[in-house]
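The following block contains a protein sequence and its predicted model.
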Amino acid sequence: MSELNFRTEDLTLQEVGDYFVETSMDRQTIDKLKSKKTVVLQGARGVGKSFLLKVAQKELDESFSDSRILAVYVTFNKAGLLQTSNPERFKHWMLAKVCNRVIREARKKGTLRQQSTIFATLSHDGTDEAAQIRLQELERDLEDAWKNEGVSSKFDSGIDPEVIKDAVEDLCLQAKVRRVVLLVDEAAHVFIPEQQRQFFTLMRDLRSPYLSVKAAVYPGVTYFGDSFQLSHDAEMISVNRDILDPEYLNAMREIVLRQDPSLLPQVKKNGEVFDALAFAASGNPRTLLKTVSAASPLNTSNAQRVMREYYRETIWSEHSALADRYVGHRAVIDWGREFLQTHVIPSLRTRQRQSEEPDRRVFLWVHRDAPVAVKEALRLLCYSGILHEAGSGLVATRGLVGTRYMLNIGTRTGAEPEPVSATAWLRKSISIKRMMEFGANHDLYEDIARLDVEEMDEEGREFLKSQLHRSVDQLDMTAFSRGVLKQLGFDTVGKILTASESDFQQAKWVGPVRSRQMMNIATAAVLEYLSG
């Protein structure tokens, strides 16, 4: 079996097109990403936000000569390196990065053949090329400032949102470009609320007839700020796949087979086993790819082992590990895990054994007036993919209003003696109308209700430094890549951040192409780790 790719960052645009399995929901989402609308794309880690952004970029690139719509993809995954005492650093880094990427894509498409006076004013010699070089240097200076906080760094990029809008308008009018679509991945660094508020203010300020912004964010840990009103300033789109959709299992199967067609005989022979893994993944392609890869060769015994390991241990330990990076939220993180593992899941399993009609509930309902700390704990569980919000403002028993959540199927069945058969049994009669309800003053809230969530948001500035010594073993990458990094001596987060492609070429059989791939994989894993 060939190695499956878990991350969009590891794929070329051509591979993105080859691996794309279109559903009606995906098509609607991609069309909105290509439209004039301002869009916030929300989903947990691994559900496919980056992939959909890349598909939209690829389609716009291929149709540019006819549509004249310029796609500009930009990732903010290095935002975690800008955790400093100077709040202006992040603002000017964002502005420089956006402006630089617009220039870069416009040059690639040949639309800057004539000098753009707005862009050119950003450089001393008055050319677009010089402006791009200056902006690239500014990006690097700001991203590298974490290495020595004491060294002064220039913070003023000379850009503001109005400058970017004017430059884009000039570009469109001069080059007959209809509009620019800005696709922002990793838009808001997960654990720095102030950076998130700055980004969404910028997102609102950049909106114009010639520029539309689309941004990918995580559920549960996104702070929009006071100046950005989601209901008025953007359309929210959830990427969560509906496990009750009749086409769900076929789509998930095709996602795996597009990457590795050689798996088809195993999947056909062990169809129910594959379906259990797909259903347990609860709509998350990355989770499915990981569990299928770990269960190779695919059979009941391997799938049972993987489901026990992943859904009883790995997914929970990853959630608890957030407390090391999100120190202010340690109490709610721990409470959320205990709430589900100690109370909710055992309660469902107990009912299954005692009642004549087995309990197939996987939905929870929580009253809208539940303590803020409780809702914060549930939001963080959504970020980890253990819960999925499945509707707000919903009426439950006695006409009360609250929010519905779906429990990750794997966490529900992974605790069973035979997770594969338990998952097959469960998926036959799940009903979205059957919920486990928790009122506004449930007894289980007692230990968490008194926490002050506002105090949790005050993040320490020493976060980055505290993470640099952590082992490469904690990064989400393949065993092969991890082994090569260790062999070369890059065994910690800090060492990887300071490495270069030439360093990786010291390994046997690693040349320029392979070293670039390794650098991209290693950097993506480090930056996702720093983002949570």
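Sure thing, it's come through.

C-alpha only now, for contacts and for neighbours.
OK.

Run a quick neighbour tally on Ala524.
Neighbours of Ala524 under the rule other Cα atoms under 10 Å: 21.

Tell me which helix or strand it sits in.
When elements are assigned from DSSP states H and E, Ala524 belongs to helix 512-531.

Please point out which parts of that helix sit buried.
515-519, 521-531 (16 or more other Cα atoms under 10 Å).

Kindly report the same for stretch 131-149.
Burial within stretch 131-149, assessed by neighbour count using 16+ other Cα under 10 Å, is assigned to 131-132, 134-136, 138-139, 142-146.

Stretch 467-479 spans what distance, first to last residue?
The first residue of stretch 467-479 is 21 Å away from its last residue (Cα to Cα, to the nearest Å).

looking at it, Ala359 is touching Leu348, isn't it?
Rather than Ala, residue 359 is Asp. Yes. Between Asp359 and Leu348 there is a contact under Cα atoms under 8 Å: 6.3 Å.

Can you tell me how far Ala167 is from Asp185?
With the distance defined as Cα to Cα, Ala167 ends up 22 Å from Asp185.

Below is structure B, check it against A:
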Amino acid sequence: MADDTADQADDSGLLLAAEECPRDEFEKYHSFAKYERAIIQRIIAHGPVLLRGGRGSGKSALLIESFLQMKRDYASSVLPVYISLRRLPLLRTEGTEYQGHLCEILSMEIHKELRRTELGTFPITKDVGALLQALEENARVLNRRIVLLFDDAAHIGRERPLEDFFDIFRTISTSRISCKASIYPGVTKFGLRFDVFNDATVIDISRDERKDDFHEIFVEITRKRFPQIAKKVVSSRSLDELSFGKIMGRAVTGNLRSFVFACNLMQENAAIGFNELTRCLLELSANYFWPLLDEVAPKLGSYEVLVPPSEQVAHLIFTACARRGATYVLVHRDIMQRQSKIFEILEYTGFISKREASRAMKSGGRGVVYSVNLCNLLEMTVGRRLTSELASQWTRTTEEAYELRYTNNEFAKIEIPAPALDERDLAILSKPISILKKSPTYPYGLTEDKVERLENAGLTTIKDVAEAEDNTILAINMVGKASLKRIKDVVYQAIWM
């Protein structure tokens, strides 16, 4: 059996998700600004922490860097365990069954980490009480604080099990056991026993263009992961590293995954100037952001019906902002109270990013402030051309916002259906594996060859591949360990991202 990795070579720079980066290469591809280093120290410190941020905002990278730093600098006093909760059983169960799966997954990962560090073993259990007892016993015997880092604790389309997760999170958080978890901004179902204000420290990690050092992380990542682009920027007649970092970081509302994708688009350019940036932003709008709505739809469960109106709301916001020269939208709290899921979907897919929870509106009342991405804004702007003057205007820290109220005639015309009352199984699970071929919707997708091999082996749906044992996939001709990881990564991205 040979391992065909040709399909991976084309995407060597497209490491969109931190959890897919090999640990021994993590430092090579990731950089952290000063304020992010401060967040890492708060993750390492005692006490439960919830790391809140949108898709591609860097939650996983911060958790993994915290994990690696604890292993490197605090090995004698801390035992860190990183646990990815991208597990299909956790999406399809709730109550006692969910708790059993979570405890088993957690105890297995702790056992693996103890074996890797040659510190002992850990009992595999499905019982919360037995899990807590074993954790406390190991912390006492090892004389180490145990830090549990839960990645992807929440899924945007499956909210019900979250109460079960936070119940366990609270139960096993003690003076010896520190729990940390990443969640997306729309999480509200914390359960009756978990008080989000008292039982954890919540850290919002969205990168705010209003901060003086906003551009630094984008400049550093360009130097580290895309040195050829960095050289072209330095030699550019119209740009320098500061202006490049500001405009591109601002274009994607501070989202690192979108920024990496943008840099991949620009790698083949002979030079980097405003003409190239214009093409890049328009390409991102047409073939990255809008397709994300198609990608996210089948993983929303009962909220899938809200994707078409979300697209209409996005068109309304970007058209109105382009007409007024605004890069922020202020959404009246009445809209947020009734249609918050619409804005949660738009924030999750990177169209907007929350900046303030409450601000007074000129016409009365209060609203939520969102920054809008410049890619879609440029698409709606007359002339569709980025110039130095427009870039300067868009990157100033002025916050004149377009105000969206219920009385807006265009908004009133949008029909917004009510989500189903019952939580449906995610439609993505029944989709054919062929939808994961490389495309604008799945730019990190599988090659035709890999899809055909999976189908010929009887793995025809995403659920089939997600549930398949590793040995089953490895038994397929021309699929080795590298291809197995690639296939699993793409399937997990399709379900969770």
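Yep, it's here. Source: prediction; values computed, not measured.

Quick check: of the buried residues of stretch 131-149 of structure 1, which lies closest to Leu289 of structure 1?
Looking at the buried residues of stretch 131-149 of structure 1 and their distance to Leu289 of structure 1, the nearest is Glu143, at 32.2 Å (Cα to Cα).

Go ahead and confirm the closest one touches Leu81.
Yes. When contacts are counted by Cα under 8 Å, Glu143 of structure 1 is listed as touching Leu81 (5.8 Å).

and the helix or strand hosting Asn471 of structure 2, how far from structure 1 on average?
For Asn471 of structure 2, the element it lies in under DSSP H and E is helix 470-474. For helix 470-474 of structure 2, the mean distance to aligned residues of structure 1 following superposition is 5.7 Å (mean Cα distance after the TM-score superposition for structure 1).

Val260 of structure 2 matches what in structure 1?
Taking TM-score structural alignment as the criterion, the aligned counterpart of Val260 of structure 2 in structure 1 is Leu289.

name the helices or strands packed onto the helix or strand containing its match?
Using DSSP H and E, Leu289 of structure 1 sits in helix 285-294. When contacts are defined as 3 or more Cα pairs under 8 Å, 6 or more residues apart in numbering; DSSP states H and E, helix 285-294 of structure 1 sits against helix 248-259, helix 271-280, helix 300-309.

if I look at the spatially most central residue of structure 2, how far off is Thr349 of structure 2?
When structure 2 is reduced to its mean C-alpha position, the closest residue under Cα atoms, centre = their mean turns out to be Arg55, at 2.6 Å. According to Cα to Cα, Arg55 of structure 2 stands 7 Å off from Thr349 of structure 2.

One more: Ala494 of structure 2?
As it turns out, when the distance is counted by Cα to Cα, Ala494 of structure 2 lies 13 Å from Thr349 of structure 2.

and if you look at Lys71 of structure 2?
Here Lys71 of structure 2 is placed at a distance of 33 Å from Thr349 of structure 2 (Cα to Cα).

more neighbours, the two?
Neighbours around Lys71 of structure 2 and Thr349, counted as other Cα under 10 Å, are more numerous at Thr349. The numbers are 23 against 17.

sorry, back to before: now list whatever residues contact both of Ala494 and Thr349 of structure 2.
Contact criterion Cα atoms under 8 Å, 6 or more residues apart in numbering; no residue bridges Ala494 of structure 2 and Thr349 by contacting each.

Which strands and helices lie in contact with the top strand by length along structure 2?
Ranked by residue count under DSSP state E, the longest strand found in structure 2 is strand 352-360. With contacts defined as 3+ Cα pairs under 8 Å, 6+ apart, the packing partners of strand 352-360 of structure 2 are helix 333-348, strand 366-372.

I'm done for today, thanks for sticking with me.
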